[in-house]
Each structure stands twice: as C-alpha cells, then as structure tokens.
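>>> sequence unavailable; structure follows:
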C-alpha cells in the first residue's frame, strides 16, 4: 500500500434547486450523506471555487469540486513496456494486476497514470481488465484518437487474445454468439454475464495446444478473436462454452457467476492476454499488426 497525492473530482450541476449535500448524496451514491457531511466539514468540497458547507442551493452550470485527500492505494505492478511509438500512436504492454483506468481505490497505480508520466496527454483507445495482461493502444492527439475510435466502432480493428481454459474441448474451432448483459450478483447487485436478454456478442475460439494432466481434467491454450467488445466478453464466452478460464474466480460453466461466493470482476487468478491488434495507421494508412509477447504460461 502506498499513499498517493490525492485527487480533485470535478462535476457540473445539471439541475438546480437542491442543496449541495443532497446533490452529492444523490449523484455519488458510493458514499452516504453522513460521509459527505464529514467531507464538507473538513473543507474538502468547493462550489464555484468557494469552500462549501452543504446548505448551498445549487444552480445549473455550477462546478462542484471534491478535493479528495491522499489515500492508501492497493499495491499493483507499475512497469509497462513500449511496443510502438510515433507522433500519433503509442502501444504498450500492461502487466496483469495493473488497472487500466482509475477506479475502485486506484488512481496513481493505474496504467493511464504511469503512461502519462512518460507520454503526457496519451489517451487509451480501449481498456483491459485488471487481471488481463497485454497490448493497450493509446492515441497521441485528437485526430488519431477520432480516426481509431471510428475504426473500432466499425469493427475494422482485429483483436486476438490468448486464454488458458480449464478442460480439453473436443472442438478445434468454435464460434460463440451468446448474448451478454447484466445478471444478479450477491455482492455487487449486478454483473455482466451470459444472458438471453443481453446484447449480441461474437467471439471465435481456436485451440492452440491441449495440455492433458495425469490428475485432473487438463487445460487448453486458446486463441480468441473478438468481433464485439462487451464487458468481460472472453471470460464469459469461454465459460458459456463449458471451459472457463483456469482460475477464474467469477464465471462458471454456462457463463454466469459461480453459484457460491462468486468473486468480483477485478479479482485476478486467471490467465488472459491481449496478444495482437491489427489496424490501419490513422496517419500513414499503413496496415499494422502489433503483438505483445505473452507470459510463459501462455506460450506454446
């Protein structure tokens, strides 16, 4: 655990006529009214640049700022590797255990913060789960970011992952189209999982190596191409097919949460690696294929 430098959260009031305390409690539900009252008493909240008490009647357009004091962040591996860099793009390798973006108590211990220490202004074009390693692409400028974001929406970017799953599938290739949407989770209320009411999703898995074991069911190394970008798509789809990621603390065969004490989406213990990205360079038009070397367990 390490103490960070704190952070200032900015928000803009959309609807007026409520007190600041009511606004904070209703907008940021992660903290109860009593907690926000303590923060107000400590002088952490400003409205329009002025220290607030909580009784202020807000007007549309006002800026509310919470100056969060330094807090202890969970430990995480902070090293990343650079695969490609030019004036438009940056491609890096993220280690398993490092969040891509701030959230859940992480701010400085994130890939975004670490990358911007060396490449100010770089913006990630996608994100990987905390437990997922591999390639993350950043834009260096609005023009490149807009072009690649459009290519992502049009599904012109190819994405291949390596996944170690429990079991030995009989198939060599499998197209998976199980819809993905929110389902009940005992700790979070909801979590994304396989759901008939979810959004259309498409992955294509192929066997790279089967690893039988003398004791147990063995494990299999898969390459998985994703043609949509739903949350936790690969974890859900391979579980739906009956072969969850080896060590996944959340998803069970069938693609739903484990029936007893399912973990949280950010929990690690599994091996999933963003291996390859293929796209057209937004500046030169050149077709690029970038590859992040996998960890030893995901090598053939």
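In hand now; what should we look at? Fair warning: this is a prediction, and the values are worked out from it, not measured in the lab. Numbers count the residues shown, from 1 in each chain.

>>> all contacts plus neighbour counts: C-alpha atoms, from now on.
Noted.

>>> in the helix or strand that residue 161 is a member of, what's buried?
Per DSSP states H and E, residue 161 falls inside strand 158-166. Neighbour counts over strand 158-166 (16 or more other Cα atoms under 10 Å) mark 159-166 as buried.

>>> would you list these in CSV and tack on distance to residue 109?
Output for these, formatted as CSV (distance: Cα to Cα, whole Å):
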residue, distance to residue 109
159, 26
160, 26
161, 24
162, 25
163, 25
164, 26
165, 28
166, 31
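
>>> and of those, the nearest to residue 285?
residue 159 (18.4 Å; Cα to Cα).

>>> try it against this one:
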C-alpha cells in the first residue's frame, strides 16, 4: 500500500490507498480475475470485474481492456481500495499504560493491527493515529490474536525498541487453548519451520522437530510450553517464544498433535479456512471450532523502557470468551 505516513486526522482522511502487486514467475499464467479473487478475497468476482473495467484497478498503469488477460511475470497490478467497504471489527481495545514515549495496548481478538486488504479505518493503527498522531506499532499480532501490543509514540523510542526486538531482548509470552488433553506438563519444542507442502493453503507452515534446530538459521524455531489447566477435552497452555517465526506457536502445536481451538488454518480442519474464504462456513463448522477466532492471546511482554531505562513487565489475562471454554 502506497502513501506517506499521515500525522494528523485530516491527512488520515485524505489518504489515497493504492495496493500494488508485482507478478512473479511463480504466479504468472493466471487470469487476472482468478488472481484477484484468490489473492484479494475481500471483493467478489463481479466487483473485481467492475473495478477492472472502470479503471480503478489497472495493469502496468493502464486500464484493462480484456478481463480475461493472462498475467505475465513483471506485470504490476494497481488496486485503488480507498472506498471499499470495510468489515466490522471489535474495536474495544484498552490502553493499559501511557506516557510520553510509549503505549501498551490490549487488543481484542477481532481487530487488525495494521492496514491491509479491505481494512484501513477499522484497524488498531488507525484508531491510535486518530488519537495520538503519528505512532509506531512495534509488535504484530494477527487479527484474531488478542493481547498486548507495544506502541512507540515517536521515532527515537521506536528506534531504541526496534533494536531490542532485533537483539531478542523483548520477552513475549502467550496463552493458548488446544484441542485434547495434553499428557506432558512441560515441553521444549525444538525444530524448524517450513511450508506445509501437503496443504491447500499457500500461507500455511509446518514445524519439524530436530535436535540440531539451531543449524536451520532463519527457519529454526524454539517454543517452551507449560500446561496450566486441562478441562472439557481442552488444554490451556502457556507459551514462551525463543524465536519469532511466522505462525510459530500455531504450526508447532498442530505438528505436535494439538490443533488450536477456533483456528481456521491450524485447527481441527483447514477446510474451515477455505470455506470461510468462499463465504460458506456452516453452523456445524462454527460449532466444531467452539469459538469464532483462534484461541491465542499475548499475555506477557517485558522490555526496557526506551527513554528511562526502567525494566517493564506487562501482563494480560485470558479474555472471557476463551476463559469460559476451559472452565470445569
């Protein structure tokens, strides 16, 4: 998405949002409409067809004359998504700590952190910029992950905190609910991440255990798990990350045999995600998921204050919609 970073609410409202996507050799050969419907699922095929014909979606900065156009490597698709209606979210986030340099925010399990796809105004970033002006969100949580989000209020604070993240000096711990009664009390999962090659979902990862896990470089993954409670055929785990790979906790637990409650990708059936994308998620599917979002919550963050040097620890309890599932 292109645009300068807005510093005032007025600039925020005036932003033109244009998404640009360059076609790689791996994705060439698809029809433009098929590609848009698969990659950008927030609009229908009919809506994308209209956008191509009216010029709000272009290829190589030109209006599309043939909606059956076959994409080639190097093509650049430009999508004006300024006026696309946004899905509703749960914007009941809380600022649990605030000073001149940082914010600590507790977000809900149905709120995107950054603008992406059809989400812009309905994001944590937008809500915070409207109130505080230019801010820097330091840790990314998925839309369906609740819990603690660290925010820097100016560039210097962001720079100092960014270095702490790079040096793995920021502690991040999570609580999660999984299907099944986990037999062990503690487990140190050592291994590496990779594509889930047997999955129909392109962005899905898998975890493979390996004693030489550190030899896998940027793919290496380590997560420590502790069981907090077992009830109702579910287990409540506390997770401590030693590496920060994409979907690390979710992929690791699924590979260990414990799918996440409510997770459409790493839950009991990945078909939930495919049905959700197609808009055909059934009531039976929702019952099997138990809850409408993945049961993952960022419950602790620890770091050094970027200006004062004070060591800070913030904790967040499991939200009610998740806690109720594990009650005896």
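Happy to help now that I have it. Only a predicted model underlies this, so the values are computations on that prediction, with no experimental measurement involved.

>>> mean deviation of the strand holding residue 161 of the first structure from the second structure?
In this overlay with the second structure, the average offset of strand 158-166 of the first structure from its partner residues is 1.0 Å by mean Cα distance after the TM-score superposition for the first structure.

>>> tell me which residue of the first structure matches up with residue 262 of the second structure.
Under the alignment by TM-score structural alignment, residue 262 of the second structure pairs with residue 247 in the first structure.

>>> the nearest residue to residue 36 of the second structure once chain neighbours are set aside - how many residues pack around it?
Of all residues not flanking residue 36 of the second structure in the chain, residue 48 sits nearest, at 7.1 Å (Cα to Cα, 6 or more residues apart in numbering). Residue 48 of the second structure has 22 neighbouring residues, counting by other Cα atoms under 10 Å.

>>> which residues touch residue 48 of the second structure?
33, 36-37, 57 (Cα atoms under 8 Å, 6 or more residues apart in numbering).

>>> measure it to residue 15 of the second structure for me?
Between residue 48 of the second structure and residue 15 of the second structure the distance is 22 Å, computed by Cα to Cα, to the nearest Å.

>>> same thing with residue 216 of the second structure?
Taking Cα to Cα, one finds residue 216 of the second structure at 42 Å from residue 15 of the second structure.

>>> mind jotting down where the helices sit in the stretch 1-150 of the second structure?
9-14, 32-39, 45-54, 124-132 (DSSP state H, counting those that start in this stretch).

>>> from the contacts of residue 48 of the second structure, which single one is nearest residue 143 of the second structure?
residue 37 (20.6 Å).

>>> isn't the closest one right next to residue 45, touching?
Yes. Counting by Cα atoms under 8 Å, residue 45 is a contact partner of residue 37 of the second structure at 6.0 Å.

>>> more neighbours: which of the two?
Neighbours were counted for residue 37 of the second structure and for residue 45 using other Cα under 10 Å; residue 37 has more, 19 against 15.

>>> who's in contact with residue 158 of the first structure?
225-227, 276-279.

>>> quick one: map it onto the second structure.
Using TM-score structural alignment, the equivalent of residue 158 of the first structure in the second structure is residue 171.

>>> how close does that match get to residue 148 of the second structure?
12 Å.

>>> which residues do those two both contact?
Counting by Cα under 8 Å, 6+ apart, the residues touching both residue 171 of the second structure and residue 148 are 300-301.

>>> all helices of the stretch 151-300 of the second structure, in order?
Using DSSP H, counting those that start in this stretch, helices in the stretch 151-300 of the second structure cover 155-166, 248-255, 271-278, 283-289.

>>> to residue 121 of the second structure, which of those helices lies closest?
Taking those one by one with Cα to Cα, helix 271-278 is closest: 21.6 Å.

>>> all good on my end, thank you.
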